[in-house]
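# got a structure for you, letters missing:
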């Protein structure tokens, strides 16, 4: 099957393993990433300097992306390069040039990830019979601007017959929020972000800390983790928590900054550092107040690190409670503290979770070859 996969750099860490699996199954896959000044440093895209010219380039013209040739073939990966990062004649020209690039190919499937620009949503109409659109978030997160997203999604629903959502929890939200016919909604899921195996110190041993990582945002519930750690510290005074990620906190962190068992790393986390943080952690905590799915969960699982997460969105679909992690109620620091202390005080249970993650990566929900088969079934509908 000849497939065009059009995505954004922020999804690179979950795209690349999927694309690799499709290529290994013998499919002809071409890939386009739309690159702007605002997406140079996100997930696996960590580009120091953007090519100062609009156009479509081979991804390997960026040395940071050429490095992935050891992971998967990069000959068919392209960059739709938009150095201005704003609406104007150059961005219009690039969108039309990208449209012509797609139109000249005889693709069986055109798979677009998340919301296109208003103009490109019009151009995609010409490919409507071949089109599949992935929606990562059935509704935008708290604090995220959703006006453009709502406008584009209502336009897409008029001609898209295959929407792909990555957990079943989001189906009703998406259906009711945008008036989408439920017959046009399909489901798959993410797999473990196995690219992280490429990074960091592969022999690093576990250390006495637990980890939160990811973009700092109001819905992440970090304040509940910090409150929980006040409780945990009374029983496990030697255990630290590391909060790693860039962003502005929506609450006052000053009372926690002087505590020697709480460490804030407020910056973009390079992949080598991230891999080492995950490898060294006893487990990861996702104290979210809302969620769709989370790349944090499967990044942790990729390096055999269990996760404690809240019962929101699709997280219970990603984590098998008691098998690969622990699920707790949201906005409840006492329950979160008890789950943390349960794992800190039970090394056999923690070891069992780790072993179950390894099995799932090979043949369970973490396997990208299984997920690629699910995508191909949707393409054939």
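Ah, there it is. Predicted model only: the values in this text are computed from it and were never measured.

# going forward, measure contacts and count neighbours with C-alpha atoms only.
Will do.

# Just the buried residues of stretch 369-381, please?
When burial is assessed from 16 or more other CA atoms under 10 Å, stretch 369-381 yields the following buried residues: 369, 370, 371, 372, 375, 378, 379.

# Surely the fifth one is in a strand?
So that's residue 375. No. Residue assignment for residue 375, taken from DSSP: H, G, I helix; E, B strand; the rest coil, gives helix, which places it outside any strand.

# need the contact list for the nearest residue to it once chain neighbours are set aside.
Once its chain neighbours are removed from consideration, residue 375 has its nearest residue in residue 188; the separation is 7.2 Å (CA to CA, 6 or more residues apart in numbering). If a contact means CA atoms under 8 Å, 6 or more residues apart in numbering, then residue 188 has 164, 165, 166, 167, 371, 374, 375 as its contacts.

# Please apply the same query to residue 203.
For residue 203, the set of contacting residues under the criterion of CA under 8 Å, 6+ apart is empty.

# for residue 227, same thing?
By CA under 8 Å, 6+ apart, the contact list for residue 227 reads residue 333.

# Check it against this one:
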């Protein structure tokens, strides 16, 4: 079938994600919802039955499903990994029988690198969403790094959520620039809820929010240096830390600073709206980042963010418009960026309004969906790497 003929018909797209928890399944669901409503797309799904939101995909009208059992725990992972050769054959057969045009992986998975040859050997084009071109410090184990590299090298085109990730792909993998397509990180909240513009609280202390996995690159240690500096001007200032990860390296600093609420555990999706609603300002003192789902979530709930000048974060947060970018990575510089918001209630409210506006426009799932459709059709037009049309 010629490309021109396919481009005039719905593009047969297999949306593939076998993750179980966290942002991957939710990102996949939101994209599947919006793509399934389009007349120019024919959507198929491949999901893990162990996904914590597996039942939510019942609302997605798909042309077919290739769902599998993945694993719950290390023992199941080991036992079921033995079956990967058989699973690869089944996966290849499904792609072939359904005449899939594009296999669209929404997030890399530990098993993905072992199955990509099934796509390479088919007529389908492989579009991989690359959330991170390199593993972050703290999760950069050799095996995971090898799996990511294998997956990226097997892809025909890449979808990235910030330009900085696209540039990293080109620098670290010699990835062709014309095969990198740009989208954005959407929010996972209820888009039907009317979010009110925020004001700085006057009846209680301001609460700063550090949210997400606790890993070294996210700079919780820097945040704990910053808090005493801020309290010189804002004595009642509070910090809340919500997320799983190793809190032990920070425990003594937390106790020394005082006035820090710590919820060191996996945070369920149902808890997130209330956590953000009861706090006031998002803290991202990161040392590096590709992009952040925390930013998208905060914006959707009208919460401005303060971040360090990491390129990926600078693309998400417009300085002085939806948040503040510090002038550097030091404690004094970050403290001054936070203080800039706390000193100016009018600025805070304006930032909040802009966050809501951006969420409803350029970060809406309809807008993101269009960018993904453009990437899918662009990837198909480019064809397989090494077999350009």
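Perfect, thanks for sending it. What you see is a predicted model, and the numbers here were worked out from it, not measured in a lab.

# that older thread, nearest to residue 91 of the first structure among the contacts of residue 188 of the first structure?
residue 164 (27.2 Å; CA to CA).

# measure the most centrally placed residue in the second structure to residue 206 of the second structure for me?
The geometric centre of the second structure, computed from its C-alpha atoms, lies nearest to residue 293 (CA atoms, centre = their mean), at 4.8 Å. Here residue 293 of the second structure is placed at a distance of 23 Å from residue 206 of the second structure (CA to CA, to the nearest Å).

# Please apply the same query to residue 92 of the second structure.
According to CA to CA, residue 92 of the second structure stands 54 Å off from residue 206 of the second structure.

# and the counterpart of residue 269 of the first structure in the second structure, how many neighbours does it have?
Residue 269 of the first structure maps onto residue 267 in the second structure, with residues paired by TM-score structural alignment. Counted with other CA atoms under 10 Å, the neighbours of residue 267 of the second structure add up to 17.

# Might you report the residue contacts of the corresponding residue of the second structure for residue 320 of the first structure?
For residue 320 of the first structure, the aligned position in the second structure is residue 318, judged by TM-score structural alignment. Residue 318 of the second structure sits next to 324, 325 when contact means CA under 8 Å, 6+ apart.

# if we go to 10 Å?
With contact taken as CA atoms under 10 Å, 6 or more residues apart in numbering, residue 318 of the second structure is in contact with 305, 324, 325, 351, 354, 355.

# Narrow the residues you listed to those in strands?
Within the contacts of residue 318 of the second structure, residues falling in strands by DSSP state E are 305, 324, 325.

# Would you write a PyMOL line that selects the buried entries of these?
Selecting the buried subset of those in PyMOL, with 16+ other CA under 10 Å as the burial test, is done by:
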select buried, resi 305+324+325
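
# how far away is the match of residue 320 of the first structure from residue 219 of the second structure?
Look at residue 318 of the second structure and residue 219 of the second structure: by CA to CA, they are 21 Å apart.

# swap in residue 292 of the second structure?
Per CA to CA, residue 292 of the second structure is found 14 Å from residue 219 of the second structure.

# hang on, the earlier thing: reformat the contacts of residue 188 of the first structure as JSON lines; add distance to residue 90 of the first structure and secondary structure.
Formatted as JSON lines, the entries for those read as follows, by distance: CA to CA, whole Å; DSSP: H, G, I helix; E, B strand; the rest coil:
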{"residue": "164", "distance to residue 90 of the first structure": "31", "secondary structure": "strand"}
{"residue": "165", "distance to residue 90 of the first structure": "32", "secondary structure": "strand"}
{"residue": "166", "distance to residue 90 of the first structure": "33", "secondary structure": "coil"}
{"residue": "167", "distance to residue 90 of the first structure": "37", "secondary structure": "coil"}
{"residue": "371", "distance to residue 90 of the first structure": "37", "secondary structure": "helix"}
{"residue": "374", "distance to residue 90 of the first structure": "38", "secondary structure": "helix"}
{"residue": "375", "distance to residue 90 of the first structure": "34", "secondary structure": "helix"}
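
# Surely residue 172 of the first structure touches residue 138?
Yes. Contact criterion CA atoms under 10 Å: residue 172 of the first structure and residue 138 qualify, at 8.4 Å.

# Please identify which of these two sits among more neighbours.
In this view residue 172 of the first structure and residue 138 are compared by other CA under 10 Å, and residue 138 has more residues nearby, 22 against 15.

# In this structure that one contacts residue 169, no?
Yes. Residue 138 of the first structure is in contact with residue 169 according to CA under 10 Å; the separation is 8.9 Å.

# anything in contact with each of those two?
Residues touching both residue 138 of the first structure and residue 169 comprise 292, 313, with contact defined as CA under 10 Å, 6+ apart.

# Quick check: residue 106 of the first structure is in a strand.
No. Applying three-state DSSP, one finds residue 106 of the first structure to be coil, outside a strand.

# Skip the chain neighbours and tell me the closest residue to it.
By the measure of CA to CA, 6+ apart, the closest residue to residue 106 of the first structure outside its immediate chain neighbours is residue 2, 7.6 Å from it.

# got the buried residues for stretch 137-153 of the first structure?
Counting neighbours by 16+ other CA under 10 Å, one finds that the buried residues in stretch 137-153 of the first structure are 137, 138, 139, 141, 149, 150, 152, 153.

# Name the residues that touch it?
Surrounding stretch 137-153 of the first structure, the residues in contact under the criterion CA under 10 Å, 6+ apart are 114-122, 135, 155-156, 160, 165-167, 169-180, 217-220, 289-293, 313.

# okay, now the equivalent of residue 173 of the second structure over in the first structure: neighbour count?
Across the two structures, residue 173 of the second structure finds its equivalent in residue 178 of the first structure, going by TM-score structural alignment. Neighbouring residues of residue 178 of the first structure were enumerated by other CA under 10 Å; the total is 18.
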